[in-house]
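Visitor: just coords:
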């Protein structure tokens, strides 16, 4: 198993390099440093001298990949690619266009994002699986058809509707929780209830419907019919046979959500005033702070690869036939 994990980690290196190179191309070839300077300075203050001054201040006055004026290894190290992209592998994110330390911002903002994302993630999966198992018990009945109709209706509703509706009903009308805001100290949990509730409710339609499809596929297998023929109860069949055998596709779906635990949700954090990484990314996009966007894209790539590795490892736990020596 250790050899397998090490091999997968080595496979991740060229993937990260490819993502890094693609991101660099989009930011510095398609959108040149001169374009960045113009967007940051504003059309009113754009002059050739101002552009050169801005580029020198932010380290964008060097060649992209190769510096013919530098001697020795400086021909490679004294370039924008080395300074702005390769240093990300050492988690040296540098400074934003406004001069703030990106590493400090990320380490500060990740905790509010995790405080919202982790409960939404765990509770959401638990609720979706429980609802899906309950629906499977009433498969091919009128209740099943109505519930599927409700699932499709919930999927068709915008996420923004759940946010605004939750703020109006729970916070403004019932006055149970604050409508927005976040405090790291004291009773911060009061500010998390509504975002977590909105995240769970908004995900029931798509999540429970997908789990229902997985469970129904397993329910039609021969081993389930054999268990029923032997007199096993429906509860035992659901929890001892169907659920364990559906774990592999469940784990595959969960890995897609892992980066969101760290990166945060753009809409949730923006509308609820949570100072997490989601709002940090959104503010960077609005202000065209490309240094922050590049760093967040790199972190997202690492988290997704880690999620894939964890999924492969969890497969060996869910299915003993996949265990490696």
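Guide: Structure's in. What do you need? None of these values were measured; they are calculated from a predicted model.
Visitor: Every contact and neighbour count from this point should use C-alpha atoms.
Guide: OK.
Visitor: Can you list the neighbours in contact with the helix or strand harbouring residue 55?
Guide: Take DSSP states H and E as the rule and residue 55 turns out to sit in helix 48-58. The set of residues external to helix 48-58 that reach it, using Cα atoms under 8 Å, 6 or more residues apart in numbering, is 33, 34, 37, 38, 41, 61, 97.
Visitor: Out of those residues, name the two that are farthest from one another.
Guide: With Cα to Cα as the measure, no two of those lie farther apart than 41 and 61, at 15.8 Å.
Visitor: right, and the helix or strand after the lengthiest helix in the chain?
Guide: In terms of residue count, the longest helix belonging to the chain (DSSP state H) is helix 102-137. For helix 102-137, the following helix or strand on the C-terminal side (DSSP H and E) is helix 142-156.
Visitor: Just after that following helix, pick out the following helix or strand.
Guide: Following helix 142-156 toward the C-terminus (DSSP H and E): helix 159-166.
Visitor: Can you mark which positions in the helix holding residue 55 are buried?
Guide: By neighbour count with 16 or more other Cα atoms under 10 Å, helix 48-58 contains the buried residues 51, 54, 55, 58.
Visitor: now do stretch 134-149
Guide: Buried positions in stretch 134-149, judged by neighbour count with 16+ other Cα under 10 Å: 134, 135, 136, 144, 147, 148.
Visitor: Start and end of it, how far apart?
Guide: 15 Å (Cα to Cα, to the nearest Å).
Visitor: what are the ranges of the helices in the stretch 151-300 of the chain?
Guide: Using DSSP state H, counting those that start in this stretch, the helices found in the stretch 151-300 of the chain span residues 159-166, 190-219, 222-229, 234-237, 243-245, 247-255, 258-263, 266-271, 277-286, 290-318.
Visitor: Centre-most residue in this protein?
Guide: residue 260 (2.1 Å; Cα atoms, centre = their mean).
Visitor: Use this one as the comparison:
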């Protein structure tokens, strides 16, 4: 297993290099100029040219890429034009805020959706199955920003049960359990939106995967031998149905850090998704490239963890 992981990590190096070239090329091809972000609008042409030279934007594109990638490998992603600080200092705080929101949501969604998916598969076409099938269709088809706006109106504006924006109450200097309670109140509405959206898709994936397995010949054989239904479902069927679910887990890992761009914008949540939108709108190229590389590497690592998970749940898959 260790040899397999080492080999896969080595294979990721050329992929990461190609991704970095692609990201750098696309960002440089976008219209706009970051020079204006650092200068007074009344700056002269000479001042703008001097600023371009300071940022290294007057050099050829291949030279700019080489300078950027060599600095990035050393942990220097340049300065953010928006926050006037090194990018490496800007990103961690916002990633932490996104993780606070997403980790709770995904843990809850997986713990609830997998048992529901198993029950709906075992009781196919029952009232329970029909209810959660309708729930999944509605949850998948409803845009998160629209659902978020509905919750803001009914629970935030009309009834004022929960705060509608931010991560904590502005102006309150509270600590300890009071601060935790305040943050949980702010998590409530965006958390509900994310939980519903994730439950809808995970229940459907689990149900479909279980239905494919419980109709196999070896499941009927296990039942004919007199095994208890719980043993047949949870020991034999569920283990083989885990492979598609593991795939989803692999794709979920980047989401824990990347945040939900649209949802964070609607609820004004200070997460990394909003930072990415601001970086695009304000031409903060250093921050934009660093974030995209971070998300790309997380996606590759998520795929690697999914492959390792396949081998753990299915001994027929060899990783040597």
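Guide: Okay, I see it. Quick caveat, the model's predicted, so the values are computed rather than measured.
Visitor: TM value for the aligned chains?
Guide: After superposition, the two chains reach a TM-score (TM-score structural alignment, normalised by the length of structure 2) of 0.86; 309 aligned residues with a Cα RMSD of 2.6 Å.
Visitor: follow-up on the earlier one: mind putting the helices of the stretch 151-300 of structure 1 into a markdown table with distance to residue 76 of structure 1?
Guide: Formatted as a markdown table, the helices of the stretch 151-300 of structure 1 follow (distance: least, Cα to Cα, whole Å):
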| stretch | distance to residue 76 of structure 1 |
| --- | --- |
| helix 159-166 | 46 |
| helix 190-219 | 46 |
| helix 222-229 | 61 |
| helix 234-237 | 62 |
| helix 243-245 | 52 |
| helix 247-255 | 37 |
| helix 258-263 | 32 |
| helix 266-271 | 37 |
| helix 277-286 | 29 |
| helix 290-318 | 20 |
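Visitor: closest to residue 8 of structure 1 out of the ones you listed?
Guide: helix 290-318 (7.0 Å).
Visitor: Quick one: list the elements packing against that closest one.
Guide: Other helices and strands packing on helix 290-318 of structure 1, by 3 or more Cα pairs under 8 Å, 6 or more residues apart in numbering; DSSP states H and E, are helix 2-24, helix 247-255, helix 258-263, helix 277-286.
Visitor: mean shift between the first one and structure 2?
Guide: What that stands for is helix 2-24 of structure 1. On superposition with structure 2, the mean distance recorded for helix 2-24 of structure 1 (mean Cα distance after the TM-score superposition for structure 1) is 0.9 Å.
Visitor: mind listing what's buried in that helix?
Guide: By neighbour count with 16+ other Cα under 10 Å, helix 2-24 of structure 1 contains the buried residues 8, 12, 16, 19, 20, 23, 24.
Visitor: Stretch 278-287 of structure 1 too?
Guide: Within stretch 278-287 of structure 1, the residues that count as buried by 16+ other Cα under 10 Å are 278, 279, 280, 281, 282, 283, 284.
Visitor: tell me, that stretch lands on which residues of structure 2?
Guide: Here stretch 278-287 of structure 1 aligns to structure 2 at residues 273-282, judged by TM-score structural alignment.
Visitor: What lines up with residue 59 of structure 2 in structure 1?
Guide: Residue 59 of structure 2 maps onto residue 62 in structure 1, by TM-score structural alignment.
Visitor: Spatially nearest residue to its match (excluding sequence neighbours)?
Guide: Closest residue to residue 62 of structure 1 apart from its sequence neighbours, by Cα to Cα, 6 or more residues apart in numbering: residue 79 at 5.4 Å.
Visitor: just checking, the one you found touches residue 65?
Guide: Yes - if you go by Cα atoms under 8 Å, residue 79 of structure 1 and residue 65 touch, sitting 5.6 Å apart.
Visitor: Which residue of those two possesses the greater neighbour count?
Guide: With neighbours defined as other Cα atoms under 10 Å, residue 79 of structure 1 and residue 65 compare such that residue 79 has more, 21 against 14.
Visitor: circling back: so what's the counterpart of the residue nearest to the centre of structure 1 in structure 2 up against?
Guide: Using TM-score structural alignment, the partner of residue 260 of structure 1 in structure 2 is residue 255. By Cα under 8 Å, 6+ apart, the contact set of residue 255 of structure 2 is residue 102.
Visitor: Tell me how far residue 255 of structure 2 lies from residue 100 of structure 2.
Guide: Taken as Cα to Cα, the span from residue 255 of structure 2 to residue 100 of structure 2 is 12 Å.
Visitor: what range in structure 2 matches stretch 301-318 of structure 1?
Guide: Going by TM-score structural alignment: stretch 301-318 of structure 1 matches residues 296-313.
Visitor: what separates that stretch from the chain centre, distance-wise?
Guide: Centre-to-centre, stretch 296-313 of structure 2 and its host chain are 15 Å apart (Cα atoms, centre = their mean, to the nearest Å).
Visitor: list the buried ones in that stretch?
Guide: In terms of neighbour count (16+ other Cα under 10 Å), stretch 296-313 of structure 2 has its buried residues at 296-310.
Visitor: average distance between that stretch and structure 1?
Guide: Per aligned residue, stretch 296-313 of structure 2 averages 1.5 Å (mean Cα distance after the TM-score superposition for structure 1).
Visitor: what's next to that stretch, contact-wise?
Guide: Contact with stretch 296-313 of structure 2 is made by 5, 8, 12, 16, 19, 239-240, 242-243, 246-247, 249-254, 317-319, as judged by Cα under 8 Å, 6+ apart.
Visitor: Also stretch 265-275 of structure 1?
Guide: Outside stretch 265-275 of structure 1, the residues that touch it by Cα under 8 Å, 6+ apart are 109, 112-113, 117, 160, 163, 179-182, 195, 276-279, 281-282.
Visitor: end to end, how far does that stretch reach?
Guide: From its first residue to its last, stretch 265-275 of structure 1 covers 11 Å (Cα to Cα).
Visitor: Same question for that stretch: list its buried residues.
Guide: For stretch 265-275 of structure 1, the neighbour count (16+ other Cα under 10 Å) marks 265, 266, 268, 269, 270, 271, 272, 274, 275 as buried.
Visitor: ditto for stretch 184-199 of structure 2
Guide: Across stretch 184-199 of structure 2, burial judged by 16+ other Cα under 10 Å covers 184-187, 189-191, 193-199.
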